[in-house]
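[1] coordinates only, sequence not included:
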């Protein structure tokens, strides 16, 4: 079926061949200092490498045979791990910074002057990610455990001039990286109870949130994934022998409609989204010999 203004166009394909090779040596250095048996700090520097390659679903022979460059990264991290109040509270934190060179970016777009959209993988000259992560777990009374985590992320293309499209000159400097929400907190609580028979009951609830993120380098609003929160819960019974566990669980308890992926076409004039599972309940039986 053809919709007005959105024709489906197919191009003939041809066999082409090309080859290329890449190599690299990476390294990592870590320093740790233990203040006490329950507190330590660390710092690390590491390099990373991702081999170059060829666009897998190119629409022209020239694109299919033109390789993209390897991706290189240098990461810095400083953090601390602590156990406090007689091991009733665990607190971990870290700050990190990653500097990318030639970051590989795959996008679907319509090249300027072309009637066809195509996938292409190309290199962003420079990109960087910096952030903070904090994680805490507490056991205030026997059987009860509560905890949470928070992640703050600032991820941007510093220097990225890609292939121009119909609606964009190809400059993405300062735009946010794909799938990089700025804020991602989470929390959970669980309670375990041992019965007189030796059986065990446990109940657990959790919450996680993700702020909005983008799926295209141009940060077009049509490819945004709005922020969302998810709630999950589970109730489990373990038999006295410890081998059999029956669990009743529920996911997305608030029945939130949320996107998990967005595909843009026609130079970000049209987008298709995949959605996460709706409210779901299940019953699981586990047996260990």
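    Structure received. If you're wondering where the values come from, they're calculated on a predicted model, not measured in any experiment. Numbering: from 1, shown residues only.
[2] from here on, just use CA atoms for contacts and neighbour counts.
    Will do.
[3] how long is stretch 191-210 from one end to the other?
    Length of stretch 191-210, first residue to last, C-alpha to C-alpha, to the nearest Å: 26 Å.
[4] check stretch 106-121 too.
    End-to-end distance for stretch 106-121, by C-alpha to C-alpha: 4 Å.
[5] where exactly do the helices run in the stretch 101-250 of the chain?
    Taking DSSP state H, counting those that start in this stretch to define them, one finds no helices in the stretch 101-250 of the chain.
[6] in it, mark out all the strands, start to finish.
    Under the criterion DSSP state E, counting those that start in this stretch, the stretch 101-250 of the chain carries strands at the ranges 118-138, 144-159, 183-194, 200-210, 213-214, 224-225, 228-238, 244-251.
[7] against which helices or strands is the first one packed?
    The one in question is strand 118-138. Here strand 118-138 touches strand 89-109, strand 144-159, going by 3 or more C-alpha pairs under 8 Å, 6 or more residues apart in numbering; DSSP states H and E.
[8] quick one: that strand to strand 144-159, angle?
    Between strand 118-138 and strand 144-159, the angle comes out at 150 degrees (axes from the mean of the first three to the mean of the last three C-alpha atoms, to 10 degrees).
[9] ditto for the third one
    Following the same axes, to 10 degrees, one obtains 160 degrees for the angle between strand 183-194 and strand 144-159.
[10] below is structure B, check it against A:
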């Protein structure tokens, strides 16, 4: 059950929205189990998320636009029934639910005799989060920077170059416990990634 209230606004150079929400989940499902390869999806209890989110677009000029979006979120268990996995998790944070985040982006649209150029620069900040219901496996906050440059060769053809995770930031996307004997395991995100795309519309 989710309830959301907010507003949108549209001025000459600025557009955006802001909203507050509350989400109640009954019988939330998460993977449980200490043995590697033997985790199963189980109903662990009820949870409640409350927060605020916003987005903003500001036209700096005809060629440049600044975008910003973010959220503040509090997601906690209100009832926890998987006591065999964690006996004191009744008010813990819900896994994979950061408390806050922010994204800033700058986009351009520049015309030239050889076609349009569209540069982009984005910075994404994500707050700390837990990967388990016991709140022992924690990923600290991190910031990622992405960049791209698209060249519209013709009205129907676009060539784009991009770099994801420009600063080669190391962080985890998933983690779980293998039990007292095996320890903890984590999946590390991709490092700096470069690529090129070619798009053709017909």
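    Cool, the structure landed. Keep in mind the model is a prediction, meaning the values are calculated, not measured.
[11] overlay the chains and give the TM-score.
    In this superposition the chains share a TM-score of 0.92, using TM-score structural alignment, normalised by the length of the second structure; 202 aligned residues with a C-alpha RMSD of 1.9 Å.
[12] quick one on the thing from earlier: could I get the strands of the stretch 101-250 of the first structure as a markdown table with mean neighbour count and distance to residue 109 of the first structure?
    Shown next, in a markdown table, are these (neighbours: other C-alpha atoms under 10 Å; distance: least, C-alpha to C-alpha, whole Å):
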| stretch | mean neighbour count | distance to residue 109 of the first structure |
| --- | --- | --- |
| strand 118-138 | 19 | 6 |
| strand 144-159 | 19 | 18 |
| strand 183-194 | 17 | 28 |
| strand 200-210 | 17 | 27 |
| strand 213-214 | 22 | 15 |
| strand 224-225 | 20 | 16 |
| strand 228-238 | 18 | 27 |
| strand 244-251 | 17 | 35 |
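[13] reformat those strands as JSON lines; add distance to residue 83 of the first structure.
    Converted to JSON lines, the strands of the stretch 101-250 of the first structure look like this (distance: least, C-alpha to C-alpha, whole Å):
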{"stretch": "strand 118-138", "distance to residue 83 of the first structure": "10"}
{"stretch": "strand 144-159", "distance to residue 83 of the first structure": "14"}
{"stretch": "strand 183-194", "distance to residue 83 of the first structure": "19"}
{"stretch": "strand 200-210", "distance to residue 83 of the first structure": "23"}
{"stretch": "strand 213-214", "distance to residue 83 of the first structure": "34"}
{"stretch": "strand 224-225", "distance to residue 83 of the first structure": "37"}
{"stretch": "strand 228-238", "distance to residue 83 of the first structure": "27"}
{"stretch": "strand 244-251", "distance to residue 83 of the first structure": "31"}
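[14] out of those strands, nearest to residue 174 of the first structure?
    For residue 174 of the first structure, the closest of the strands of the stretch 101-250 of the first structure is strand 144-159, at 5.3 Å, according to C-alpha to C-alpha.
[15] circling back to that earlier point, columns distance to residue 47 of the first structure on top of the helices and strands packed on strand 118-138 of the first structure, output as JSON lines?
    Putting those into JSON lines (distance: least, C-alpha to C-alpha, whole Å) gives the following:
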{"stretch": "strand 89-109", "distance to residue 47 of the first structure": "9"}
{"stretch": "strand 144-159", "distance to residue 47 of the first structure": "18"}
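[16] hang on, the earlier thing: residue 257 of the first structure is nearest to which of the strands of the stretch 101-250 of the first structure?
    Distance to residue 257 of the first structure, taken as C-alpha to C-alpha, is lowest for strand 228-238 among these, at 8.6 Å.
[17] right, I'll call it a day here.
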